[in-house]
Structure formats: structure tokens, C-alpha cells
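> Predicted model and sequence follow; I will ask about them next.
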Amino acid sequence: MTVFLSGGCKNGKSTLAEQIAVHLSQPGRLYYLATMIPHDEEDRARIARHVESRAGLGFQTVECGLSLEKGLQDADPEGSYLLDSVTALLSNEMFRPDGSVDLTAPARVARELIALAGRLRHIVFVSDYIYSDALPYDELTEAYRRGLAHIDRTLAAACDTVAEVSFGGRIVYKGEIPV
């Protein structure tokens, strides 16, 4: 089963994604694909909260902030995976550590995520909904937002279940949430 969850920041997406991944993993192995590369104390605190929230659930963490394909060459196809988050993965791939910007990253990341979903029995994707602002942004930020929208649409079309998480509530657009 493939699941795509989107929603605003700190609205319960990760908690729901953990519940779904744990449910789907029975009786198999459970993997957490961590994509955030910490840049400051706020990032480190957020990562610590996520690690604490999934403690004891049986997740094996796979750090894959860059080069998702390379990091998952030997992925267990029968395992249950949670990728949190598509948003951070695109940021890492588009805005490179050396300061360069890769405008081809959205198309590549979309292809890699679809290929990954095709190889795995179960995967839950988490993405942030960042499209409701009325403010104009600079060209690079708009390119990032368009790129994330492309990936989100691609995943939504391919996944069995698509849902939005808002203030802890769920709006299911496609399929069913198994928990």
C-alpha cells in the first residue's frame, strides 16, 4: 500500500504516518526514512521530537537527506517504510551543500520516489502543504514551491491513499486510511 499525507506544519501528519506505517508493517520490518538535515537548533529540536515520538515503535532509521536512490539500493521490498518528509528531501536536493541550486531536482526526486514506491510493498510519504500563502516570493522560493507541487501531484496520482491532515483531523481524497 502507498499512502501520501500532506498538511500544514505541526498538524499531526507525522504521528498519523507513524501509526499507518506500524499498522502496515505487521508482521514485517519497519523503516523510517529520515530526510531532514539539521541546520540549526530548531531543526535539531524538531528531529529530537520526532525520534522521541517513534521510540519503542520498532522503526529502523535510515538517514537519507541526500541521494535517496543510493541510500536505498538494498531496501527490503517487504518492509514498511515512512518517508518524512518529501519537503525536506526536495530542499536538500535542490539547494545543495556547496551553495549551488539544482533546478532539475523536482523532476528527479519525483521519479526516484515513484520508482521507490514501485519497489516496496508499503510506503507512507509525508509532505508539507505550503501553497496557501498569498504573498509573492522570490524566484528561487517560487521554483521550490512549484517543484514540491509537482512532486506532490505525482505522488498523489500514484498512491493508493491520499489524505490531508489539518489540526489533527483527516480529509481523505483517495482510498482509505488503514488505521
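It's in. Numbering: from 1, shown residues only.

> From here on, just use CA atoms for contacts and neighbour counts.
OK.

> my read is E78 is in a strand, agree?
No. If the criterion is DSSP: H, G, I helix; E, B strand; the rest coil, then E78 is coil and not within a strand.

> All the strands of this protein, in order from the start?
2-7, 30-34, 59-63, 80-84, 122-128, 161-166, 169-174 (DSSP state E).

> Distance check, V51 against L120.
From V51 over to L120 the distance is 23 Å, taken as C-alpha to C-alpha, to the nearest Å.

> Then G147?
24 Å.

> re earlier: in TSV, list the strands of the chain along with mean neighbour count and distance to A115.
Below are those laid out as TSV (neighbours: other C-alpha atoms under 10 Å; distance: least, C-alpha to C-alpha, whole Å):
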stretch	mean neighbour count	distance to A115
strand 2-7	25	12
strand 30-34	23	15
strand 59-63	16	18
strand 80-84	27	14
strand 122-128	25	12
strand 161-166	21	17
strand 169-174	14	20
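
> dropping in the other structure now:
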Amino acid sequence: MLIFVSGGARSGKSQFAEKLATSLITTYPPLYIASGQATDSEMMERIQHHQRLRTSSGVAWETIEVRDALTPLERPFPTDQPILWDCLTTWLGNFWFENVDKTTLVASLTQQISMWKKTGIPVILVSNEVFDEPTSVYPETEEYRKWLGELHQWIVAESDCSIEVTFGIPKVWKEPQDERTTQWLATCLTVF
């Protein structure tokens, strides 16, 4: 199962995605893939806020950090361990101004996601909704948004479900096609 959760900054998307991930627990606690880097005090506070949310959930999250290259993901994953990656916007931004092969990094990401999906691992991908912002005067920013937009389109096409969170309220844009996932999502939307 592949679920895409998007929303603006501080929209409640991460908290919603974390609740989705914990509702998928069977044998293993969820794996949290963190991409945030504490480059300033605001980002440090946001990282600590997310850590507090996971700690207060009562779930023993496994956490790994993926800043750019996917090397930490080169390991086997149990098929019944939910994976939550928060967030792809940050991951892409981490290396956007670096001298790296962006095409190769993004291709490795899509390959990883495809492999998880093929093996049946429940995956929730979180990303920011940055497309309602005015056009930037900086060409680098517009190119970043183009890459992110193309990545989002690919993920939504591959996903079983796509949800946008605004003001803490989830809106399903792409409905699941199978009955079991539809019932699970309906329960989550009612409970959360």
C-alpha cells in the first residue's frame, strides 16, 4: 500500500500521517524516515516537535535519517513494518544546491518506492504543497518546484491513495481501489 499525504507548512499533515502509520502496526513498530536537518533554530524546533509527537504517541518508532543519498535504506524491510517518510520536500531541498546528480538521486528514490510497493510494504510519503505560492523571481526555486511537482505526479500515479491535509482536515483526492484499503481509510478518517 502506497499513500501520499501532502499539505502546506504546519497544516497537520505530519501528525495525520503518523496516525495513519500507527494504525497499520501489526508485528513491527513503524519506521520513520526523517529528512530534516537542523540548519537553524527554527528547523531544530520543528525536528524536536516531530520527535515529541512520536514519543508521546506511545509507539516505539524506529527512526533513520536520510538526508540525500539513500544509503541508509540499503537493507531488508519486513513486509509488515509500516514506513513513514517525512518529508520529500525537505529531502529534495537538502541537496538542491549541492553539486550532486539530482537525476540519479530522484531515480533511486522512485526505484526504492517501487520496490517497497512491489513487496507489499505499507508506505506513507509526506510532502509539502508548495504549488499555490506565487511564481518565484529565482529560477532555482522554480526549477525546484518543477522537479517536486513531477515527483508528486509520479507518486500520486503510483499511489493507492492521495490525501491533502489543510487546517488539520484531510481531503482524499485519490480513493483506494480495493475494498479493504477503502474501509481502513474510512475508519481512519472517522477516528482521527
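Done, it's in. What you are looking at is a predicted structure, and each value in this text was computed from that prediction instead of being measured.

> TM-score, when you put one on top of the other?
In this superposition the chains share a TM-score of 0.88, using TM-score structural alignment, normalised by the length of structure 1; 175 aligned residues with a C-alpha RMSD of 1.9 Å.

> before we move on, back to that, is it possible to export the strands of structure 1 to TSV including distance to T104 of structure 1?
Formatted as TSV, the strands of structure 1 follow (distance: least, C-alpha to C-alpha, whole Å):
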stretch	distance to T104 of structure 1
strand 2-7	22
strand 30-34	22
strand 59-63	22
strand 80-84	21
strand 122-128	19
strand 161-166	25
strand 169-174	29
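
> Relative to S91 of structure 1, which of the ones you listed is closest?
strand 122-128 (11.8 Å; C-alpha to C-alpha).

> what's the average distance of that closest one to structure 2?
In the superposition with structure 2, the average deviation recorded for strand 122-128 of structure 1 is 0.5 Å (mean C-alpha distance after the TM-score superposition for structure 1).

> can you give me the angle that strand makes with strand 80-84?
Going by axes from the mean of the first three to the mean of the last three C-alpha atoms, to 10 degrees, strand 122-128 of structure 1 is angled at 10 degrees with respect to strand 80-84.

> Centre-most residue in structure 1?
S85 (2.8 Å; C-alpha atoms, centre = their mean).

> From A186 of structure 2, how far out is the counterpart of that one in structure 2?
Aligned against structure 2 by TM-score structural alignment, S85 of structure 1 finds its counterpart in C87. Distance of C87 of structure 2 to A186 of structure 2, given as C-alpha to C-alpha: 24 Å.

> So G147 and L120 of structure 1 - more neighbours on which side?
Counted by other C-alpha atoms under 10 Å, G147 of structure 1 and L120 do not tie: G147 has more neighbours, with 23 against 17.

> Would you mind getting the average deviation of the biggest helix by length in structure 1 from structure 2?
Scanning structure 1 for the longest helix, with DSSP state H as the assignment, gives helix 139-158. Its aligned residues in structure 2 lie a mean 0.6 Å from helix 139-158 of structure 1 after superposition (mean C-alpha distance after the TM-score superposition for structure 1).

> distance between that helix and the chain's centre?
13 Å (C-alpha atoms, centre = their mean, to the nearest Å).

> G28 of structure 1: neighbouring residues, count only.
Neighbour count of G28 of structure 1, defined by other C-alpha under 10 Å: 12.

> what residues are up against it?
For G28 of structure 1, the contact set (C-alpha atoms under 8 Å, 6 or more residues apart in numbering) comprises E78, G79, S80.

> likewise L116 of structure 1?
E69.

> if I look at the spatially most distant residue from the centre of structure 2, how far off is L73 of structure 2?
No residue in structure 2 has its C-alpha farther from the mean C-alpha position than V137, which lies at 27.7 Å (C-alpha atoms, centre = their mean). Using C-alpha to C-alpha, one gets 36 Å for the distance from V137 of structure 2 to L73 of structure 2.

> D40 of structure 2 now?
If you measure D40 of structure 2 against L73 of structure 2 using C-alpha to C-alpha, the figure is 26 Å.

> okay, the two: which has more neighbours?
Using other C-alpha under 10 Å, the more surrounded residue of D40 of structure 2 and L73 is L73, with 13 against 8.
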